[in-house]
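# Give me a model of this one.
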Amino acid sequence: MQTPLSAINGIGPQRQALLLKLGVQTVEDLLQLYPHRYEDRSQVLPVEALSRHLGEKVSILATVLSEPAERRIYGGRLLTEVTVGDDSGCLTLTYFNNPYIKAKLRPGKTFNFYGPLDRRLLLHMTAPQAEQMRAGQKPGILPVYPLTGGLSQALLRGWVRQAFELAGRKQVDPLPEGLRQKYALMERGAALQAVHFPKDQQALQQGRRRLIFEELLFFQLGLGLYSRRQKERNAYPVFTIDGAFRHLQPFEPTPSQRKAVKEIQADMRGSYAMNRLLQGDVGSGKTYVAGEAAYSALSSGYQAAIMAPTEILARQHAAYFRPLFEKLGYTTGLLVGSMKPKEKSAVYTALADGGIRLVIGTHALLQKEVRFQNLGLVIADEQHRFGVRQRAALAAKGEKPHILVMSATPIPRTMALMVWGDLDLSVLEGRPAGRKEIRTYLVDSSYRARLSAFMERQMKEGGQIYIVCPLVEENEAVELKSVEALLKELQAQYGDAVDMIHGKMNASLKETAMSRFVAGRVKILISTTVIEVGINVPNATLMILQNAERFGLSQLHQLRGRVGRGEKQSFCVLISDSKNEKTLERLQYFCATTDGFAIAQKDLELRGPGDFFGDLQHGLPQMRIANCATDLELLTVSAQCARRIMQDDPLLEKDANRRMREQVECLFDQNGTAFN
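Okay, here's the model as predicted:
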């Protein structure tokens, strides 16, 4: 359905431009602009019962009892007051700077008033919404849509109703009747009506269930079609695996690491090119597994590329891999944005003629000058920092190479399949041998003296310390610790043993500071969240997070993961003077667990799927009504349904599935993903 918005009365070019900001370009889009919440005005209270609901939003059915009175108050603002009531009592309503309300609220007229209730001398409501009631009409459940400047709820509700009459009622249902019956789903037209114009809560929930199921099913069918397209003939088969890389390690791999390596090597030996996600919590040992994958490619005569999200991490990977692979007879190279043109040119030449077998870099690897002799493996580290298209752009440097993406964002397997559905999944569980659980504490500023003594003890015992601040510079508008202010404070006490690193510094200064910290010459590194991803300093034993309330749970978990990477006991201290109960509850929850999956689930619940999955799903269709945090049951059921359909009809070619295929193609084509 591609009916233009001009078919809706009241939508001209200017309003079409406003709707475009909400992602609405057609009548179909308007029907899929789902309410993000509802106002249940059907639960009408008599005035005599209102005193038990102070501070809540309430719905009343009341008649205007007096002529609205207008007067000017401080600042020239217009104040309008009016008395309304029902058979059980009366209350006062107040409106500010609303010159139209007096003409609307005429004495004797009956309205449904909805808004927050308070008490002054009498019961009172400030600027409640007012909907005039016809004889016998009852208040209902009103949808509340996302807005942009220049649009109102009343306009959107009217336009959606027109869209439904134009296109919603007569929609052909894309889900086969047998599937609807099996999963007890409403027809699509009825579901749209129930979601946009619910007659009661039961109808609303049934309508939402149908549309959520459909969205999740189409998403997973699309990923199934996409992954079939991605299954290319294996152009870079791996041969014998001799274990030489493992023998260079000073540790024994964990069972989880061994299993992941086996899965990767099986893929690389198989009939199709590998497309695999390696998911593991912070500190679970993903880098070692990546090294094994790279060695498998190199020892079979191919080149490999590792793309990291930051220059610091790329250089760290290079420092780890270079000596290991040189012992095995393979040349490694580094390619990052801050390198001089002459240095980059030398790398370009060595990659093209095969002189460099393993290259580690940042987005610089995507430059058009980068050409490989025979790129057999692409590894994208910290996948959530790259979009699907960036990953594909690097893979395009070769002829369908193997792809391994790594993520330290621990999310449940079912959700991972939603986010990275085009990839097979390996999960690293537990920590490498010898690593202890990090002890985490929440304190306020009154503990600073005790914390200073604890820092000195850690340094005397040979440990190093990270201190993370939310700001680079002091800001008078907010009382937050900054990197620069703390640097001055601690350098006065510890001199050159303190350094700083933040995103505004140029690459060479960041590299110098990080190198000094890694080498142990710097004992205290003050930083912003630039160190969040992947930095590995086994000697670091204490992480201090200033103004911890400013960070999300998953971000706190990533930062905590910078310590505890050696055999010494490590600590994480959160400093917060927040008095907000929910904030303190969130931070205390973080202190009580080091389980990344539990923390990610909690973060998902608190932040909502939009924020949590925003970066992860870059390049894939966005959810319009489904919520991966709250719709887990439907996510699981729809995943099972999608698998059954794909097993029976892998390309959705049967007549019963044809309309689903059309809908899926439309959904993914909007995001630049084709299935042919």
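# contacts and neighbour counts: CA atoms only from here.
Fine.
# which residues touch stretch 499-514?
Outside stretch 499-514, the residues within contact range by C-alpha atoms under 8 Å, 6 or more residues apart in numbering are 311-312, 338, 472, 483-484, 487, 522, 524-530.
# any idea how far Gly596 lies from Met307?
Using C-alpha to C-alpha, to the nearest Å, one obtains 24 Å as the distance from Gly596 to Met307.
# what about these two, which has more around it?
When Gly596 and Met307 are compared for neighbours, Met307 comes out ahead with 29 against 22, by other C-alpha atoms under 10 Å.
# Of the contacts of stretch 499-514, which is the nearest to Trp159?
Using C-alpha to C-alpha, Thr529 comes nearest to Trp159 of these, at 44.6 Å.
# now that closest one: how far from Ala184?
48 Å.
# Of those two, give the one with the bigger neighbour count.
Legend: neighbour count by other C-alpha under 10 Å for Thr529 and Ala184, higher for Thr529 (19 against 12).
# Not counting sequence-adjacent ones, nearest residue to the more buried one?
Sequence neighbours aside, Val468 is the residue nearest to Thr529 in space, at 6.7 Å (criterion: C-alpha to C-alpha, 6 or more residues apart in numbering).
# wait, what's in contact with the one you found?
Shown in contact with Val468 (C-alpha under 8 Å, 6+ apart): 483, 526-529, 543-546.
# Quickly check these for the two that are furthest apart.
Using C-alpha to C-alpha, those span at most 14.5 Å, a distance reached by Val483 and Met543.
# Give the burial count for Val27, as a bare number.
Val27: 25 surrounding residues under other C-alpha under 10 Å.
# Am I right that it is in contact with Gln2?
Yes. Between Val27 and Gln2 a contact is recorded at 6.9 Å, counting by C-alpha atoms under 8 Å.
# residues in contact with the strand or helix carrying Glu292?
Here Glu292, judged by DSSP states H and E, is contained in helix 286-298. Contacts to helix 286-298, defined as C-alpha under 8 Å, 6+ apart, come from residues 236, 238-239, 241, 245-246, 257, 260-261, 264-265, 278-280, 303-304, 321, 330, 357-358, 376-377, 379, 406, 428.
# let's see this one next to it:
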Amino acid sequence: MRPEILFPLFAEVSTLKGVGQKVLPLVQKVAGPLVRDLVFLSPTGLILRRPMTAADAVEDQVGVFTVVVDRMIAPGKPGVPLKVRASDDTGFVHLVWFGGSPQQIDRLLPRNETRLVSGKVERFNGEVQIVHPDVFRLDGDDQPAPAEPVYPATQGLTSRQVRKLVRQALTTAADLPEWQDPAWLARNRWTGWRQAIEALHAPTSLPELEPDAPARQRLAYDELLAHQLALARRRAARQAHPAPVIAPGPASDALQTALPFRLTGAQARAVAEIRADLGSGTRMARLLQGDVGSGKTAVAALVMADAAASGFQSALMAPTEILARQHHERLQPLLDAAGLTALLLTGRDTVGQRRAALSALADGSAHVAIGTHALFQDAVAFHRLGLVVVDEQHRFGVEQRARLQAKGEGVHMLTMSATPIPRTLELTQFGDLEVSRLDEKPPGRTPVTTAVLPVERLDEVAARLGRAVAEGAQAYWICPLVAESETGDLAAAEARAADLSKRLGLEVGLAHGQMAGAEREDVMRRFAAGSLPVLVATTVVEVGVDVPNASIMVIERADRFGLAQLHQLRGRVGRGAKASSCILLYGSGEQGLGETARERLEILRNTEDGFEIAEADFRLRGGGDPIGLRQSGFPAYRFADPIRHRDLLRAAADDARLILNRDPKLDSPRGRAVQVLEALFDWRDGRTSD
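So this is what the prediction gives:
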């Protein structure tokens, strides 16, 4: 239950004065539905006001002037601004409005009256001018503050109105019990929570808006600690759930013997870590993180053989039918050699195929099921499901993975991702999981030569592509991102496919996100079979098909892509014996290639190590709102920036484990304060602070 001390913060924003039916949806849009959401709404800017006179006014700064109103110059025709001339002892200050009635302005600035006016100073014909100034009475309650925080606004709700609501919301915030360790507070020289939240909303200088400002650091750490506590609790709850004990057996040995290669050190280490989990008697939830081509499938095959050796079934779920079929084709010979039966289940199976597959899963004659979303449908029943493997886990929702896992008792789960992320960010996205890393490539992988060229050399690239295709090569051509419009992306892809078909004098495949799934998979299947020499695609399409003969990757306007995305695309070549190349075409234009874009492309040219690339990407993102992270499934933090606050994140993860190890029921004085923290941020039930 929510602690009573938080009740005022969790009241609806409609309980605040001035939030009626008209304003309510605007406040909810800007901040959220709760009073707490206004308290958590950080200022995005700061207006700094300086007392000035007409003589010492500084252009482009915000000044406060004490002036006497002289006269109004009403517009003589539409479109001409309304002007008021005012003055102080040193000269004139002209006040300008584009719109507004003379009567309204006259009431605001009566002639021969003294007023305070504030706004950004401009110079027009040598005279001081302020457009749409703020006006204050000398004896009024509302005076121009030396520093005024700027808040997000929307049509019908100004920043100043939001500020007033924030100040009102702050009065409901109690002095909360201290949940942070006193020594940690002292070391960082942080104030208590109430003082920090007040300081957040009362900045006096621009550095106080930065993530590294003490008040913001304190609040960010609170949020990170609440999230890490939730993840630690989730992990503890999972580990308390009994699960089948799975151990290697003859089937595992037979499958390992059937592998056409020796495991790398990283693969052997990952297998050992997974087997330790499977043999623990508690439910496994482990992420197998490995670069493209690092051998995740072989690791999965071995542990699925372990499950079969212990009398359990496994399910491997892939996001698309073509990837599911690819897994089935790869795994079938290995599983056959181990005496195990695998079947494929997709949404396009015939009635007879589906009936036979469902029967084999229900009676236990099938040891491994490989498929798409079809695996977690209600009609699918397993005889004794013990292990679920999810490929490209980010393509499935939590609920989808849980539905498959629920088809057995205490089912272990192994998720796989080909998108390496920095270790620090693992704590935010996968903090409730154990993580295994495949940081070595199996022998035999062909290095990919990466070239960075200006888009002006596209004709030369296309000519070289034509010669390579004539010699039997296959190539991907990835089209550029056009603004943020899938329609624009599609038009660019269609135009490029037509252009290449004309240049090369042969059929060029086209795959994009607006095609029907069956049609798109048919094109990709033809490319995989070698009947299409070139595949033009947009980035919204899954191009993760294993085509060993594909040895050329051209990425048009590579400077518009993210570093991790470029690395993933490049990983589609170099999967066979042929020497492979990736050509990154960048747009030069009038201003040339930006420094960050240039560094990104240089990193791609110099390394194929996905983890090194992920760390570089992490470094290049710098500070600010990590929107890219949020779009990739990272938590939507209010105060924390996982990049700028990475040291705090690591400390919060350690602190969360320490708190729960020492006081698992949180019934000590600090434990009770920690419960207030958890309730304040609402991470415990899986919701984010949004």
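# Could you tell me the TM-score of the two chains?
The TM-score (TM-score structural alignment, normalised by the length of the first structure) is 0.87; 659 aligned residues with a C-alpha RMSD of 3.5 Å.
# Superposed on the second structure, what's the mean shift for the helix holding Glu292 of the first structure?
Average distance, helix 286-298 of the first structure versus aligned residues of the second structure after superposition (mean C-alpha distance after the TM-score superposition for the first structure): 2.2 Å.
# against the second structure, where does that helix fall?
Under TM-score structural alignment, helix 286-298 of the first structure corresponds to residues 296-308 of the second structure.
# Can you give me the buried ones in the matching stretch?
Neighbour-count burial for stretch 296-308 of the second structure flags 296, 298-308 (criterion: 16 or more other C-alpha atoms under 10 Å).
# Quick check, Phe372 of the first structure in contact with Leu351.
Yes. At 5.1 Å, Phe372 of the first structure and Leu351 qualify as touching, with contact defined as C-alpha under 8 Å.
# tell me the SS of the corresponding residue of the first structure for Phe7 of the second structure?
Aligned by TM-score structural alignment, Phe7 of the second structure pairs with Gln2 of the first structure. What DSSP: H, G, I helix; E, B strand; the rest coil gives for Gln2 of the first structure is coil.
# Next, count neighbours for Gln2 of the first structure.
Other residues within reach of Gln2 of the first structure, judged by other C-alpha under 10 Å, total 10.
# Could you give the number of residues near the equivalent of Thr254 of the first structure over in the second structure?
The alignment partner of Thr254 of the first structure in the second structure, by TM-score structural alignment, is Thr264. Look at Thr264 of the second structure: counted by other C-alpha under 10 Å, it has 17 neighbours.
# Distance-wise, check Thr264 of the second structure relative to Asp439 of the second structure.
Plainly put, Thr264 of the second structure is 9 Å away from Asp439 of the second structure if you go by C-alpha to C-alpha.
# can you give me the helices for the stretch 351-500 of the second structure?
Residue ranges of the helices in the stretch 351-500 of the second structure, as given by DSSP state H, counting those that start in this stretch, are 351-363, 398-405, 423-429, 458-470, 486-504.
# Let's verify Met72 of the second structure: helix, strand, or coil?
Secondary structure for Met72 of the second structure, judged by three-state DSSP, is strand.
# my guess is it meets Lys83, correct?
Yes. Assessed by C-alpha under 8 Å, Met72 of the second structure is found in contact with Lys83 at 5.9 Å.
# picking that back up, state the distance from the match of Thr254 of the first structure to His567 of the second structure.
From Thr264 of the second structure to His567 of the second structure the distance is 22 Å (C-alpha to C-alpha).
# cool, Phe430 of the second structure as well?
For Phe430 of the second structure, the distance to His567 of the second structure (C-alpha to C-alpha) stands at 21 Å.
# quick one, which of these two is more surrounded?
The neighbour comparison of Phe430 of the second structure against His567 (other C-alpha under 10 Å) goes to His567, with 23 against 14.
# what's the matching residue for the more buried one over in the first structure?
Structural correspondence for His567 of the second structure with respect to the first structure (TM-score structural alignment): His557.
# just checking, its match touches Gly596?
Yes. Contact status for His557 of the first structure versus Gly596: in contact at 7.1 Å, counting by C-alpha under 8 Å.
# what about the helices in the stretch 551-676 of the first structure?
Ranges of helices in the stretch 551-676 of the first structure, per DSSP H, counting those that start in this stretch, are 553-560, 581-592, 596-607, 609-614, 632-648, 658-669.
# Any chance of a markdown table for those helices, columns distance to Arg229 of the first structure?
Output for the helices of the stretch 551-676 of the first structure, formatted as a markdown table (distance: least, C-alpha to C-alpha, whole Å):
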| stretch | distance to Arg229 of the first structure |
| --- | --- |
| helix 553-560 | 33 |
| helix 581-592 | 41 |
| helix 596-607 | 31 |
| helix 609-614 | 24 |
| helix 632-648 | 13 |
| helix 658-669 | 13 |
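# Indicate which one of the ones you listed is closest to Lys342 of the first structure.
Closest of these to Lys342 of the first structure is helix 553-560, at 35.7 Å (criterion: C-alpha to C-alpha).
# With the second structure overlaid, report how far the closest one is off on average.
Compared with the second structure after fitting, helix 553-560 of the first structure deviates on average by 2.3 Å (mean C-alpha distance after the TM-score superposition for the first structure).
# Buried residues, that helix. List them.
The neighbour-count check on helix 553-560 of the first structure (16+ other C-alpha under 10 Å) flags 553-560 as buried.
# outside of that helix, which residues touch it?
Defining contact as C-alpha under 8 Å, 6+ apart, one finds that helix 553-560 of the first structure is touched by 282, 409, 529, 531-533, 543, 548, 572, 586-587, 590, 594, 596, 599-600, 602-603.
# just stretch 412-424 of the second structure next, same as before
Contact partners of stretch 412-424 of the second structure, identified using C-alpha under 8 Å, 6+ apart, comprise 243, 278, 283-292, 296, 386-394, 405, 564, 568, 610-611, 614-615, 618, 646, 649-650.
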